[in-house]
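J.: coordinates for the following, if possible.
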Amino acid sequence: MNYRIVEDLNEMKLDDIVRLLRMTYWADKRPVERIEKSINNSKCYGLYVDAAENLVGFARIITDYATNYYLCDVIIDEAYRHQGLGKALVSHIVSAPELEGLRGILITKDAQPLYSQYGFEVVNDRAMFKAAN
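T.: Model prediction:
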């Protein structure tokens, strides 16, 4: 499957991001105004596939670019799951040069196996950390 990952928020539509976040258990009731504020204050990543016009994947990080980054709101459209797109998106993010040497932090209820492939280690039932490299 051909895909492309974009990092320019201008290449992503707010409506597409909201639609994806409505598919989650953690942000399905998040007000649109809060979603918009969160993406405007984060580094965002969007994923498109050739067969779709709309955004099919999204993630964002919150960081100071000096010590830590928090990976959050990682979501792949339900119609495109189990095709390696989540792995591609997470791999792209954690290998970004601007995150090199920073500690990664995330919280997940059920995706520990995905993130452990990229160096994140479970510290309790939901929190995971990736050591600074």
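J.: okay, CA-based contacts and neighbour counts for the rest of this
T.: Will do.
J.: can you get me a residue count around residue 74?
T.: Other residues near residue 74 number 19, with proximity taken as other Cα atoms under 10 Å.
J.: ranges for the helices of the protein?
T.: With helices called from DSSP state H, the chain shows them at 14-21, 32-40, 85-94, 112-116.
J.: wait, which of the ones you listed is closest to residue 2?
T.: Comparing the helices of the chain by their distance to residue 2 (Cα to Cα), the top pick is helix 85-94, with 9.9 Å.
J.: contacts for the closest one next, please.
T.: 5, 45, 47, 57, 59, 74, 75, 76, 114, 115, 118 (Cα atoms under 8 Å, 6 or more residues apart in numbering).
J.: here is the second sequence; please produce its structure so I can put it next to the first one:
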Amino acid sequence: MTVQITYKVNAEINALELSSVFKASGIKRPVDDLPRLGRMIEHADILISAWDGNQLVGIARAITDFSYCCYLSDLAVNKNYQKNGIGKELISLLKDELGEEVALLLLASQEAMGYYPRIGFNEIDNGFKIARKR
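T.: Purely as a prediction, here's the structure:
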């Protein structure tokens, strides 16, 4: 099956579309809390999206100062579209938006630890976090 994927920067996305791509990707997010997903969209600095026609099939959602660092909060691709380079292209487009001065950081799930080095990320061991309560 050959599909034509269209990529968009900061396209309008609603909470239901985001929920659908999260569910279809397997990423653990509050997929049934649409108001919270709406806030996640509203407060993102960059949204890079992948579309098959009118269907959202991938998303990179990031928070950044556009000067020094960027946190990649979500990278999700519908499982039916994975292994086609969509995630790698979403990251490439995000890096283009950020430029060379900005470091790209993320926290990976255990399942994704092997993926990120394949698309250009280096593993680091000097980080800390305070976990969310819900």
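J.: TM-score of the superposition?
T.: The TM-score (TM-score structural alignment, normalised by the length of structure 1) is 0.77; 122 aligned residues with a Cα RMSD of 2.3 Å.
J.: tell me how far stretch 103-122 of structure 2 lies from the chain's centre.
T.: Distance of stretch 103-122 of structure 2 from the chain centroid (Cα atoms, centre = their mean, to the nearest Å) equals 12 Å.
J.: can you list the buried residues in it?
T.: 104, 105 (16 or more other Cα atoms under 10 Å).
J.: mind checking the end-to-end distance for that stretch?
T.: 11 Å (Cα to Cα, to the nearest Å).
J.: which residues touch the equivalent of residue 35 of structure 1 over in structure 2?
T.: Aligned by TM-score structural alignment, residue 35 of structure 1 pairs with residue 37 of structure 2. Taking Cα under 8 Å, 6+ apart, we find residue 37 of structure 2 in contact with 15, 18, 19, 30, 31.
J.: can I get the helices of structure 1 in CSV including distance to residue 100 of structure 1?
T.: As requested, the helices of structure 1 are exported to CSV (distance: least, Cα to Cα, whole Å):
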stretch, distance to residue 100 of structure 1
helix 14-21, 26
helix 32-40, 22
helix 85-94, 8
helix 112-116, 17
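J.: neighbours of residue 11 of structure 2, just the number please.
T.: Counted with other Cα under 10 Å, the burial measure for residue 11 of structure 2 works out to 12 neighbours.
J.: just give me the match in structure 1 for it.
T.: Under the alignment (TM-score structural alignment), residue 11 of structure 2 pairs with residue 9 of structure 1.
J.: could I get the contacting residues of that match?
T.: By Cα under 8 Å, 6+ apart, the contact set of residue 9 of structure 1 is 44, 45.
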